[in-house]
Structures are given as C-alpha cells and as structure tokens.
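[1] sequence? don't have it. structure:
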C-alpha cells in the first residue's frame, strides 16, 4: 500500500472535488419536490393496499359475511 503524506492527499482531494458536477439550486429543489411527491404516492398506495387486504382478511375470517 502506497503511503501519501497528508498535504499531498488534501491536494488530490481538492483536485477531485473540482471535477465534480454539482447540481444547481433549481435542480436540487426540483429533485426534493419530486421525492416528496413520490413518498406521498407511495404512502397513499400502501394505505389503500392495507385497507383492501384488511377487508379481505376480515371477510375470510368472518366466514363470508
């Protein structure tokens, strides 16, 4: 394993960080909003699926009516 002194390591880190394509503020806001929308859809879907399964199990356990 090659050893690098801390100063060289920090220089390399700064060089690599400069190559990163950082998202703009607008892209970050849009991505955040999309995450919240998808979480809301998932929550609604699983809530409805739970209600349906609960009703089906209740129907089966009560003998049909």
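    The structure has been received and is ready for your questions. Everything quoted here is computed from the prediction, not taken from an experiment.

[2] alpha carbons only for contacts and neighbour counts from here, please
    Will do.

[3] Which elements pack onto the lengthiest helix in the chain?
    When the chain is scanned for its longest helix (criterion: DSSP state H), the result is helix 25-61. On a contact count with 3 or more Cα pairs under 8 Å, 6 or more residues apart in numbering; DSSP states H and E, helix 25-61 meets no helix or strand.

[4] How far away from the center of its chain is that helix?
    Relative to its parent chain, helix 25-61 has a centroid offset of 14 Å by Cα atoms, centre = their mean, to the nearest Å.

[5] residues touching residue 8, list them.
    Not one residue lies near residue 8 by Cα atoms under 8 Å, 6 or more residues apart in numbering.

[6] Try it again at 10 Å.
    Neighbouring residues of residue 8 by Cα atoms under 10 Å, 6 or more residues apart in numbering: residue 14.

[7] structure B:
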C-alpha cells in the first residue's frame, strides 16, 4: 500500500486525465433525459389507463 503522499500524487495524476463534458453536451444530455422521462411517463399513464378500463369492464 502506498503512503498518503504517494496516494495523493497518484490521485492528482488520475484527475488530470479526466475529460469533462462541454456545456453544450451537458445541456443536450439533460434535455434528452427530460424528453425520455416525459415519454416514459406518458406511456405508463396510458398503460395504466387502459388496464383500469379493462378492470372496470370486468366488474360491471
């Protein structure tokens, strides 16, 4: 196991290798996630509604 100073040196070296996304990439990815979440919510709402109609029809 490396001593704490070596460890911190290695951490600093590894952090320097990170490539962070650009602002544009972050915004586009966020928008895509929001759109997919909305589409998923709409889909499951419709499925729930159809199943509810089916259950109501069975008990009437």
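    Great, that's in hand. Here the structure is a predicted model, which means the values were calculated and not measured.

[8] Can you give me the TM-score here?
    The TM-score (TM-score structural alignment, normalised by the length of the second structure) is 0.91; 60 aligned residues with a Cα RMSD of 0.8 Å.

[9] The longest helix of the first structure aligns to what range in the second structure?
    Equivalent residues of helix 25-61 of the first structure are located at 23-59 in the second structure, counting by TM-score structural alignment.

[10] in the matching stretch, what's buried?
    The neighbour-count check on stretch 23-59 of the second structure (16 or more other Cα atoms under 10 Å) flags nothing as buried.

[11] Please tell me how far residue 19 of the second structure sits from residue 59 of the second structure.
    Distance check for residue 19 of the second structure against residue 59 of the second structure: by Cα to Cα, to the nearest Å, it reads 59 Å.

[12] typo on my end, residue 33 of the second structure
    39 Å.

[13] which residues touch the most centrally placed residue in the second structure?
    A centroid search over the second structure (Cα atoms, centre = their mean) returns residue 33, at 6.4 Å, as the residue closest to the centre. Residues in contact with residue 33 of the second structure (Cα under 10 Å, 6+ apart) are 27, 39.

[14] Relative to residue 39 of the second structure, how far out is it?
    10 Å.

[15] Likewise for residue 20 of the second structure?
    Look at residue 20 of the second structure and residue 39 of the second structure: by Cα to Cα, they are 28 Å apart.

[16] Kindly report the same for residue 14 of the second structure.
    Distance of residue 14 of the second structure to residue 39 of the second structure, computed by Cα to Cα: 38 Å.

[17] And for residue 31 of the second structure?
    Counting by Cα to Cα - residue 31 of the second structure and residue 39 of the second structure are separated by 12 Å.
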